[in-house]
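# coords below, sequence missing:
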């Protein structure tokens, strides 16, 4: 190992790139071939909460990476896992390094990235998984009693209406393979303009089995916070144009609200890594305002 570099943009874990010196020319490995250096990525769970849950999270990610090895999804390949932290300072997983970078800036590629994100997610949902290898059943990330309404809101009725809309049993749905934390921060891109392309999908620790609407909702909320409400509203349309299938009307609204309300009151959990990636414009007032506007847009379209 000849170099270590911190990778920005993560929140739940510490990510580092490990640069490996060229191997002996007689060695054969699929990391880069004989005589070529290569890079790996080390994910370590350092924060106490995630360290406690690391055995399940890392074991799940390791299993998913193995599952995806033979398919067309651009995911990293597993190299080693120490889910309980028995050999490493922290519970950790090592995987191959994927080309590309996270793109969250405001630029001329936002619309194109949205389309590519939707196409890639439709491909993820189409992954065939044998019943015995299916990941865990999806879990909600909020509930009516856990939603934190912004103290500064001037639209309390909007928030209460949104909370009431998720105070019900989940709608019936057809389950599929979910990334479960699919958003621009977990997708890598190469190129620009007409050469823009998805080069990798990362962070498979939350992978689940559930409704496609939930993955779509999560990415749509994130796009609304990053780039404004129109971007968030456009994503599900792009997903359906890519061949994906979503619920209609109030059933789809349920999944969108369930995800959006998990970001309340101010989306600060995701804002910190976004600012590290250059989005210093995303202060609390901006994010809270966008989240409120997004809730209103959802009711206007689907209620």
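Structure's in. What do you need? Since we're looking at a predicted model, the values are computed, not measured. Residues are numbered from 1 along each chain as shown.
# make it CA atoms for all contacts and neighbour counts henceforth
OK.
# Could you pull up the residues touching residue 299?
Going by C-alpha atoms under 8 Å, 6 or more residues apart in numbering, residue 299 touches residue 253.
# What distance do you get for it to residue 246?
17 Å (C-alpha to C-alpha, to the nearest Å).
# What ranges does the stretch 1-150 of the chain have for its strands?
For the stretch 1-150 of the chain, strands defined by DSSP state E, counting those that start in this stretch occupy the ranges 3-6, 14-20, 38-44, 78-82, 92-96.
# Please render those strands as a markdown table that adds distance to residue 145 and mean neighbour count to the earlier fields.
Shown next, in a markdown table, are the strands of the stretch 1-150 of the chain (distance: least, C-alpha to C-alpha, whole Å; neighbours: other C-alpha atoms under 10 Å):
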| stretch | distance to residue 145 | mean neighbour count |
| --- | --- | --- |
| strand 3-6 | 37 | 12 |
| strand 14-20 | 31 | 19 |
| strand 38-44 | 32 | 22 |
| strand 78-82 | 36 | 18 |
| strand 92-96 | 34 | 23 |
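# Pull the number of nearby residues for residue 53.
Applying other C-alpha atoms under 10 Å, we find 14 residues neighbouring residue 53.
# Would you mind measuring from it to residue 85?
From residue 53 over to residue 85 (counting by C-alpha to C-alpha), the distance is 11 Å.
# Second structure follows, compare the two:
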């Protein structure tokens, strides 16, 4: 597909709206679909500048009817988060414009700057990347905004959990019982709320993988105020499904080694890890598809179901009910 054809893939009203956000003499000269997201269509836009060069922007558009009804909330929340993050040490995109109700675009949309780097979901190099992820999350949690984002949401209930076929029903029943209890009351802080390897960009020198560094954190549509354990649990579940349960525990350890503070009681840490793991059961197909599009072709829905069962069983079978041993 040529750049011209790709540019045409930006829908007419949205294209006109983007063009109004550009500097005089600039225009869209190409687009590229960015894979890995679940709820939104994401494209990199190449912008031709007046001096003959190019710069990149990123367009997020909610086109799936399943998610459009929540797009206004998500886009407003992301716009507020990006505004808050401007000028901080957290490497986040800069907000350019937002149209949360599709008043001007074909679909609810947000335009922001493009960050360098790429997502890395491979097993190789995890020993280096996990501590980097942990330190980055500690830095996010250290932010103290003057205006707090809205309170976190954890929508999964004991009645909405989907037990995978062939799963350890005893372990899953015990896990479901865990989330029947009231949520622990822990100190709350600024959360990304969807922090995981797919939303973190890395620069990994091919000849020096140990020199990997984080260049950006993206997708702030769920930014919230809540317990740090919730963010840690979410990244832990992703690592467990991508790389195995041991990496979930290693991430929690790395978070504390970096200065992060988790709930003091093992039962409270378990609550958040179990709640996040069970939340994945409700839409594993979407997560598996996003990972396959990002290059992990072996992660079929069935393979991810089996990994989730292993993780839940590991959580419920650990001696202190707090997680598996590290790698």
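Cool, the structure landed. On a predicted model such as this, the values are computed, not experimentally measured, just so you know.
# TM value for the aligned chains?
Overlay of the two chains. TM-score (TM-score structural alignment, normalised by the length of structure 1): 0.92; 289 aligned residues with a C-alpha RMSD of 1.3 Å.
# Including distance to residue 274 of structure 1, could the strands of the stretch 1-150 of structure 1 go into TSV?
Listed next are these as TSV, based on distance: least, C-alpha to C-alpha, whole Å:
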stretch	distance to residue 274 of structure 1
strand 3-6	15
strand 14-20	15
strand 38-44	19
strand 78-82	27
strand 92-96	23
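# Which among the ones you listed is found nearest to residue 149 of structure 1?
Across those, the minimum distance to residue 149 of structure 1, taken as C-alpha to C-alpha, is reached by strand 14-20, at 30.0 Å.
# Apart from its chain neighbours, what residue comes closest to the aligned partner of residue 239 of structure 1 in structure 2?
Here residue 239 of structure 1 is matched to residue 255 in structure 2, going by TM-score structural alignment. Of all residues not flanking residue 255 of structure 2 in the chain, residue 134 sits nearest, at 4.6 Å (C-alpha to C-alpha, 6 or more residues apart in numbering).
# ok, now which ones touch that neighbour?
Contacts of residue 134 of structure 2 by C-alpha under 8 Å, 6+ apart are 251-252, 254-255, 258.
# cool, and residue 116 of structure 1?
Residue 116 of structure 1 touches 197-198, counting by C-alpha under 8 Å, 6+ apart.
# go on, residue 162 of structure 2?
278, 281-282.
# circling back to that earlier point, go through the contacts of residue 134 of structure 2 and flag which are in helices.
251-252, 254-255 (DSSP state H).
# how about those residues in TSV, adding distance to residue 123 of structure 2?
Listed next are those as TSV, based on distance: C-alpha to C-alpha, whole Å:
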residue	distance to residue 123 of structure 2
251	14
252	18
254	17
255	19
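# tell me which of the residues you listed is nearest to residue 268 of structure 2?
Among these, residue 252 lies closest to residue 268 of structure 2 (C-alpha to C-alpha), at 13.5 Å.
# all helices for structure 2, in order.
3-8, 12-20, 65-85, 126-141, 169-178, 228-243, 245-257, 266-280, 284-293, 301-317.
# residue range for the longest one in structure 1?
Across structure 1, the stretch matching helix 65-85 of structure 2 (TM-score structural alignment) is residues 48-68.
# neighbouring contacts of the matching stretch?
Stretch 48-68 of structure 1 is contacted from outside by 12-13, 45, 75-78, 81, 83-84, 90-93, 135, 203-207, using C-alpha under 8 Å, 6+ apart.
# Swap in 6 Å and give it another go.
45, 77-78, 83-84, 204-205 (C-alpha atoms under 6 Å, 6 or more residues apart in numbering).
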